[in-house]
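> predicted model and sequence below, questions to follow.
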Amino acid sequence: MFAAKIERVIDKPIQDVFRLLSDHANYTDYPGVERAELLEEGTNERNGKGALRVIGAGPLEFVERITAFERPFRMDYHIESAKPFHIEHTKGEIKLIQQGSGTKVVWETAGYFTLPILGPLFDRLLQAKIGSAFGGILKGIANK
């Protein structure tokens, strides 16, 4: 199983951080993200609850559905499919908390590869990359 919890305080107002995190089009501005495409719009907002998007990072591609969207405090997602290997995604949450003039972001994800024998190895490899990937996105937001 892979699991990660990344916490970072960004010196920007909560509304700005949420806008940048929730808009798929910004993701290709961050290191490692090569593709970010909206496949289906959300019910009330373009990138809101119900939105389906694909995020590509190197050989990996994730199709994720936004399952909760509470502007500017929370966005949850579920990875519905992944390439080149299937992932069973059990948790995807991004929470934002106003802290003075800044914003604390808590990003959690968990799941596992369903491959027999090699699944645990891929879990460990992905776990090692998650922190740097999420950290890179949050650093990019802080620098915008």
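Nice, I can see it.

> rest of the way, CA atoms for contacts and neighbours
Fine.

> need the three-state assignment for the residue located most distally from the centre of the chain.
What lies farthest from the middle of the chain is residue 117; by CA atoms, centre = their mean that is 26.9 Å. Under DSSP: H, G, I helix; E, B strand; the rest coil, the three-state class of residue 117 is coil.

> next, the one to line up against it:
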Amino acid sequence: MKTIEVQQDLEAPIERVFAIFADHGGYGRFRGIKAAELTREGTREKNGEGAQRKIELGSVTLWEDILAYEENALIEYRIVKAKPNLIHHELGRQRFERLPNGGTRVHWTSTFKFRIPVVGRFLEPRAAAQFQQAFAVMLRTVEKMARA
């Protein structure tokens, strides 16, 4: 198992930052994401717990279930299906914290492993570095969007 961890302080209000991450159908706005859609609404909030999003990353498609949702505080998700089916995703977690200066601290973790025996252990560190970089770029993009 490999865990990716990214923490960034964004100069944008927590309500806007959270709203962008909670808009599952809007993920197509991010670089590297070909398309995104909300495939199932949540039990209480449209994008909340129980919701499912589908994210297309070129040749890879992911279906992610939203496991926990606390407005302006937390989104937890798990990849429940992937094409191709190469990874087992344990958990993704985005925590949001209001900063004294009016900004937002986002702490994002994701734990996964490759389903390919032996070779997967060699691929995980490289994939983790790429995912970590992608998360950091996404956070910078969210900051720009939230400040606009």
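Here it is on my side, so go on. Remember, predicted model here, so these are calculated numbers, not experimental data.

> so who does the residue farthest from the centre of the first structure touch?
For residue 117 of the first structure, no contacting residues are found, by CA atoms under 8 Å, 6 or more residues apart in numbering.

> residue 123 of the first structure versus that one, what's the distance?
Separation of residue 117 of the first structure from residue 123 of the first structure (CA to CA, to the nearest Å): 11 Å.

> burial measure for residue 128 of the first structure, as a count.
Neighbours of residue 128 of the first structure under the rule other CA atoms under 10 Å: 14.

> ok but it is inside a helix, no?
Yes - assessed with three-state DSSP, residue 128 of the first structure lies in a helix.

> all helices for the first structure, in order.
For the first structure, the helices defined by DSSP state H cover 14-22, 119-143.

> how about these in a markdown table, adding distance to residue 106 of the first structure?
Output for those, formatted as a markdown table (distance: least, CA to CA, whole Å):
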| stretch | distance to residue 106 of the first structure |
| --- | --- |
| helix 14-22 | 12 |
| helix 119-143 | 10 |
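
> starting at the chain centroid, how far to stretch 44-58 of the second structure?
10 Å (CA atoms, centre = their mean, to the nearest Å).

> I figured residue 57 of the first structure hits residue 35, correct?
Yes - look at residue 57 of the first structure against residue 35 with CA atoms under 8 Å: they come within range, at 6.9 Å.

> higher neighbour count, those two?
More crowded of residue 57 of the first structure and residue 35, by other CA under 10 Å: residue 35, with 18 against 15.

> dump the residue contacts of the more buried one.
Applying CA under 8 Å, 6+ apart to residue 35 of the first structure gives the contacts 27, 28, 54, 55, 56, 57.

> same thing but 7 Å
28, 55, 56, 57 (CA atoms under 7 Å, 6 or more residues apart in numbering).

> number of residues surrounding the first one?
For residue 28 of the first structure, the tally of surrounding residues (other CA under 10 Å) stands at 17.
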